[in-house]
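Visitor: sequence first, predicted model second:
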Amino acid sequence: MTRVVVADDQPVVRLGFAAMIDAAPDLTVVGSAADGLELLALVADQAPDVAVVDVRMPHLDGIAATARICARHPATKVLILTTFDLDEYVYDALQAGASGFLLKDIPAARLVEGVRMVAEGSMLLGPNVTRRLVGDFSARASAPAPVPGLDTLTAREHEVLLAVARGLSNAEVGAELFITEQTVKSHVSEVLRKLERRDRVQLVIAAYESGLML
């Protein structure tokens, strides 16, 4: 059972999202918060697998709360939900450590699937948030930056990293490299460990930061 918390300053929205998620047989909502400070306390108390977080909240906004969660509770993945499809929110959310970014107007089924994907470590960007934004974010640096651990990857792990950076799913990576999906998962886990990254989104950023995707 995947444990989830929901944070949004609007009660109706917060309760609605919680109800949608809690209705899924494999997900359970263990708490909700009305602002960023409440969210931090809730995550510390409940240790959820996923935190569904609104960007604009009082006392501490969703981006700042995400940064603190990712620093203090690395086992908790963050899925950002917002009504604002603006580039700077995507950049800031990814830089803070968020694992996904969706707009609030998505169907309930998409929200539930998004929580599942983030819990499993998949990259999740909404249909209006393209992977190009990740590249643009990382390209803000004046020059490629060294990524610790990159030189320790095997040839196969390097191939998997490049495929993940292109946004391919495990099944798609397996089909392209002629290996099983389970083998892909093992390689991804090893790349995450070697590069000391928390999830696939951070692997994409690492690939761009290092200049591999330029």
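Guide: Now that the structure is in, tell me what you want to look at. This is a predicted model, so every value here is computed, not measured.

Visitor: when you work out contacts or count neighbours from here on, use the C-alpha atoms and nothing else.
Guide: Fine.

Visitor: stretch 120-137: how far from the chain's middle?
Guide: Stretch 120-137 sits 9 Å away from the centroid of its parent chain (Cα atoms, centre = their mean, to the nearest Å).

Visitor: can you list the residues that contact that stretch?
Guide: For stretch 120-137, the surrounding residues in contact (Cα atoms under 8 Å, 6 or more residues apart in numbering) are 85, 87, 90-91, 99-103, 114, 117-118, 166-167, 169, 199-201, 204-205, 208.

Visitor: got a ChimeraX select line for the buried ones in those?
Guide: Here is the ChimeraX command that selects the buried residues among the contacts of stretch 120-137 (16 or more other Cα atoms under 10 Å):
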select :85,90,91,99,100,101,102,103,114,117,118,166,167,169,199,200,201,204,205,208
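
Visitor: scan the chain for its longest helix.
Guide: helix 181-195 (DSSP state H).

Visitor: the residue lying closest to Asp22 once chain neighbours are set aside and Phe17, how far apart?
Guide: Closest residue to Asp22 apart from its sequence neighbours, by Cα to Cα, 6 or more residues apart in numbering: Thr28 at 4.9 Å. In this structure, Thr28 and Phe17 are 12 Å apart, going by Cα to Cα, to the nearest Å.

Visitor: those two: which is more packed in?
Guide: Applying other Cα atoms under 10 Å to Thr28 and Phe17 shows that Phe17 carries more neighbours, namely 22 against 18.

Visitor: residues contacting the helix or strand containing the more buried one, please?
Guide: Here Phe17 sits within helix 11-22, counting by DSSP states H and E. Helix 11-22 has contacts (Cα under 8 Å, 6+ apart) with Val5, Val6, Ala7, Asp8, Leu27, Thr28, Val29, Ser32, Ala34, Ala108, Leu111, Val112.

Visitor: below is an additional structure, to be compared with the one above:
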Amino acid sequence: MTRRERVPGGEERPGDMTAIRVLLVDDQELIRRGLRKMLEIEDGIEVAGEAADGEEALRVAGECRPDVALVDARMPRMEGVELIRRLSAGHPGVAAIVLSTFDEDDYIFGALGGGAVGYLLKDCTPEELVDAIRRAGRGETVLAPSVAGRLVAELRRTGAVPRALPHEGRLSARESDVARLIAAGATNREIAAQLRIAEGTVKNHVSSLLRKYGTPDRTRLALHLKDTGDRNPQSPGP
């Protein structure tokens, strides 16, 4: 996460780094305590809040304004997939990562389709989890290797990446720039640096691109842009 600074011409650019604020969502207090102790010693990461289920997480998210949410898949009252859908709708700036013992397709595809930026299993190492939080805070997608393999296999099997969508010719010039860099694999931070705008501005453009292309998450957007080669649509406009 960054502070915003003005540059000549009125545009924003990334400023000094601040801590990535993390919300822990797990119905097991022991898990939450362990995650908190592990993350509290990491530079640049701050545990902003905790919740024991999805309903509590929605309330806490509005209070603590996290950058990243670590979400368990199975919880009482509201499970992880539904929570991620609601976070995406009500708190689009929160990057949700599922951290679960379950790698079932319903959870994986439900979470990613609902807007999650990552899916990790609880057998990952502390180093892998910390790295995933930092990457998610930069706007990257983070997947356990087994999950990534299943996602690619599913996309190939179903042909879920669309080849022609109705809004492709209606991007602004800046959205076209961001789309081109997403297709090239650039992170939000790299896009912000290259275009000399703030990461928050990049996130807004990414959200707009997801809506216009009709894709549920950044991974499928990047796959579509790369697959079709349509990274600089014509007829720019608002």
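Guide: Happy to help now that I have it. Values in this document were obtained by computation on a predicted structure and should not be read as measured data.

Visitor: circling back to that earlier point, will you turn the contacts of helix 11-22 of the first structure into CSV that also has secondary structure and distance to Val173 of the first structure?
Guide: As requested, those are exported to CSV (DSSP: H, G, I helix; E, B strand; the rest coil; distance: Cα to Cα, whole Å):
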residue, secondary structure, distance to Val173 of the first structure
Val5, strand, 31
Val6, strand, 32
Ala7, strand, 34
Asp8, coil, 35
Leu27, strand, 27
Thr28, strand, 31
Val29, strand, 32
Ser32, strand, 36
Ala34, coil, 39
Ala108, helix, 28
Leu111, helix, 24
Val112, helix, 24
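
Visitor: can you tell me what part of the second structure stretch 9-29 of the first structure aligns to?
Guide: The aligned range for stretch 9-29 of the first structure in the second structure is 27-47, by TM-score structural alignment.

Visitor: and the strands in the second structure?
Guide: Taking DSSP state E as the test, the strands found in the second structure are 2-6, 12-17, 20-25, 45-51, 68-71, 95-100, 118-121, 142-143.

Visitor: looking at these, which is nearest to Ala192 of the second structure?
Guide: Comparing the strands of the second structure against Ala192 of the second structure with Cα to Cα, the closest turns out to be strand 12-17 (6.9 Å).

Visitor: before we move on, back to that, show me the contacts of stretch 120-137 of the first structure that map onto helices.
Guide: Taking DSSP H, the ones among those that sit in helices are Asp87, Val90, Tyr91, Gly114, Met117, Val118, Arg200, Val201, Val204, Ile205, Tyr208.

Visitor: quick check: the farthest pair among these?
Guide: Spatial extent of those (Cα to Cα) is set by the pair Gly114 and Tyr208 at 23.9 Å.

Visitor: distance check, the alignment partner in the second structure of Val52 of the first structure against Thr2 of the second structure.
Guide: Alignment note: Val52 of the first structure maps to Leu70 in the second structure; criterion TM-score structural alignment. Look at Leu70 of the second structure and Thr2 of the second structure: by Cα to Cα, they are 20 Å apart.

Visitor: neighbour-wise, which of those two wins?
Guide: Using other Cα under 10 Å as the criterion, Leu70 of the second structure and Thr2 rank with Leu70 on top: 26 against 18.

Visitor: what residues are up against the more buried one?
Guide: With contacts defined as Cα under 8 Å, 6+ apart, Leu70 of the second structure is in contact with Val22, Leu23, Leu24, Val25, Ala96, Ile97, Val98, Leu99.

Visitor: from Gly110 of the second structure, how far off is it?
Guide: Going from Leu70 of the second structure to Gly110 of the second structure by Cα to Cα gives 16 Å.

Visitor: equivalent analysis for Leu143 of the second structure, please.
Guide: Separation of Leu143 of the second structure from Gly110 of the second structure (Cα to Cα): 14 Å.

Visitor: cool, Pro162 of the second structure as well?
Guide: 18 Å.

Visitor: over to Ala61 of the second structure?
Guide: To Gly110 of the second structure, Ala61 of the second structure is 21 Å away according to Cα to Cα.

Visitor: grab the nearest non-local neighbour of the residue nearest the centre of the second structure.
Guide: In the second structure, the residue lying closest to the centroid (Cα atoms, centre = their mean) is Val117, at 3.3 Å. Spatial nearest neighbour of Val117 of the second structure, excluding adjacent residues (Cα to Cα, 6+ apart): Thr141 at 4.9 Å.

Visitor: just to revisit the earlier point, quick one: which of Ala61 and Gly110 of the second structure has more around it?
Guide: With neighbours defined as other Cα under 10 Å, Ala61 of the second structure and Gly110 compare such that Ala61 has more, 23 against 17.

Visitor: measure the aligned partner of the more buried one in the first structure to Ala33 of the first structure for me?
Guide: Alignment note: Ala61 of the second structure maps to Val43 in the first structure; criterion TM-score structural alignment. Counting by Cα to Cα, the gap from Val43 of the first structure to Ala33 of the first structure is 10 Å.
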